[in-house]
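**Student:** below is the structure, and that's it, no one-letter string:
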């Protein structure tokens, strides 16, 4: 017997708030376990609830950054969060807001809670991975203003229902309202590449998380003069 096709529940797209930080942190760790594992070595890793609490604290500076545009998809029936998308706005510095300090050290003015939030993190590995991603993006995009996706995820029970596409479309519509359209840059988990291609993204790199850019809805690169 064929499975009954699932239909997408009614959702709303809303700005993320500080109250969403624990769910944002837990969702990031669940969606990208192999990415975060070497940055938070198992030998130093605290219990999961402590790990989530510390990550939520670190993400508070991301969510409050004027360079970040953060949206959640919630069920219209209950308000439950089912997906998120975080973006760097055009004109933001090419420096990931998850980085702790420019050279990997503790910024001046950190509180005890700030320092505790980084206690189990391998700071050298953490800084290295974000620095390498920043340098690659700067090499590809240069000084062209662009949106940067950092990251998007949908809870497993709600995947395959078009919710991720709805979150992407929110920013794509903003980009396409400009003439020429504003580019969008992202590093794609290979599981999401087909969706990105259908939305007009083209591959511009070959890293483990493949660099992709959407220049326009046709999926073509602008002509260089």
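**Tutor:** Perfect, I can see it now. Computed from a prediction, not measured in an experiment: that's the story for all the values here. Numbering: from 1, shown residues only.
**Student:** only C-alpha atoms from now on, for both contacts and neighbour counts.
**Tutor:** Noted.
**Student:** remind me which helix or strand the residue nearest the centre of the chain belongs to.
**Tutor:** Nearest to the geometric centre of the chain sits residue 151, at 1.2 Å (C-alpha atoms, centre = their mean). Using DSSP states H and E, residue 151 sits in strand 147-154.
**Student:** and what of residue 223?
**Tutor:** Using DSSP H and E, residue 223 falls outside every helix and strand.
**Student:** with residue 71 instead?
**Tutor:** Using DSSP H and E, residue 71 sits in strand 68-75.
**Student:** on contacts alone, who are the packing partners of that strand?
**Tutor:** Counting by 3 or more C-alpha pairs under 8 Å, 6 or more residues apart in numbering; DSSP states H and E, the packing neighbours recorded for strand 68-75 are strand 11-15, helix 48-63, strand 81-88, helix 163-176.
**Student:** alongside the first one, take a look at this:
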């Protein structure tokens, strides 16, 4: 059973209706030291509904090896300027949420999450042990789908247009911090970043029905004619210019 692209938004804003005391958090860039917590947090946030398909328990290696492999695979993300990884941490440094933005069309863009997109040092090293390659590539490879290209503007204005877009990959918050303003803080910061970019960036995501009302509060508009819960936030219009 394929994993829908919107599954990586399934755990982002759940619980936002049941507001609790807001968490005191600090937003900053994800670092290499954060990668183990990032990987385990993502596993916890999205759970078996995603990872039992991508990494079937029947072929999954022991936890320590699985974690080490995932950290190594994800380490290449930190060196790419086509990726924006922002974390939400408690004052004591505990990682509680992450927003992961891709910038398709960027000169350095490639999809590092697909096996073919990995660095040469990663290929053939066994770091993909325990992963269902067909399901993994089908899921991450969907970032090149027709609707996504239309949404990002690739077909209309080419790579230059896409480079002034931003695509939300995983946005997750630890379940124990749902409803405490973490996801909203990450989104609010991302919207400000997009608006302040030169030129301002269009923003794109795929949402489950649960999160759509919340994303709408940040200016995202559901694209009824597209599949998969596509939502777009148009680029801020700069005075004297018209942006798509």
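**Tutor:** Noted; the coordinates are in hand. None of these values were measured; they are calculated from a predicted model.
**Student:** coming back round to it: have a look at how far, on average, the strand holding residue 151 of the first structure is from the second structure.
**Tutor:** Aligned to the second structure and superposed, strand 147-154 of the first structure gives a mean residue distance of 1.1 Å (mean C-alpha distance after the TM-score superposition for the first structure).
**Student:** in the second structure, what residues pair with that strand?
**Tutor:** Against the second structure, the aligned range for strand 147-154 of the first structure is residues 166-173 (TM-score structural alignment).
**Student:** from residue 52 of the first structure, how far off is residue 28 of the first structure?
**Tutor:** 10 Å (C-alpha to C-alpha, to the nearest Å).
**Student:** again, but for residue 102 of the first structure
**Tutor:** Residue 102 of the first structure is 24 Å from residue 52 of the first structure, where distance means C-alpha to C-alpha.
**Student:** quick one: which of the two has more around it?
**Tutor:** residue 52 (22 against 11; other C-alpha atoms under 10 Å).
**Student:** residues touching the more buried one, list them.
**Tutor:** By C-alpha atoms under 8 Å, 6 or more residues apart in numbering, residue 52 of the first structure lies in contact with 22, 25, 26.
**Student:** same deal with residue 68 of the second structure?
**Tutor:** Applying C-alpha under 8 Å, 6+ apart, the residues contacting residue 68 of the second structure are residue 36.
**Student:** go on, the one 10 residues further on?
**Tutor:** If you count contacts by C-alpha under 8 Å, 6+ apart, residue 78 of the second structure has them with 30, 31, 32, 85.
**Student:** and the residues you listed, which two are furthest apart?
**Tutor:** Farthest-apart pair in the contacts of residue 78 of the second structure is 32 and 85; separation 11.3 Å (C-alpha to C-alpha).
**Student:** more crowded one of the two?
**Tutor:** residue 85 (18 against 15).
**Student:** ok, and the closest non-adjacent residue to that one?
**Tutor:** Using C-alpha to C-alpha, 6 or more residues apart in numbering and skipping the chain neighbours, the partner closest in space to residue 85 of the second structure is residue 100 (4.7 Å).
**Student:** what's the neighbour count on the spatially closest residue to residue 119 of the second structure that is not a sequence neighbour?
**Tutor:** Using C-alpha to C-alpha, 6+ apart and skipping residues adjacent in sequence, the residue nearest residue 119 of the second structure is residue 76, 7.2 Å away. Burial of residue 76 of the second structure is recorded as 16 neighbouring residues (other C-alpha under 10 Å).
**Student:** next one: the aligned partner of residue 76 of the second structure in the first structure from residue 98 of the first structure, what distance?
**Tutor:** Applying TM-score structural alignment, one finds that residue 76 of the second structure aligns to residue 61 in the first structure. To residue 98 of the first structure, residue 61 of the first structure is 8 Å away according to C-alpha to C-alpha.
**Student:** so who does residue 164 of the first structure touch?
**Tutor:** Here residue 164 of the first structure is in contact with 83, 152, 153, 154 (C-alpha under 8 Å, 6+ apart).
**Student:** now do stretch 202-213 of the second structure: distance from first to last residue.
**Tutor:** 19 Å.
**Student:** distance of the aligned partner of residue 46 of the second structure in the first structure from residue 192 of the first structure?
**Tutor:** By TM-score structural alignment, residue 46 of the second structure lines up with residue 32 in the first structure. In this view, residue 32 of the first structure and residue 192 of the first structure are 13 Å apart by C-alpha to C-alpha.
**Student:** ok, residue 52 of the first structure next?
**Tutor:** 25 Å.
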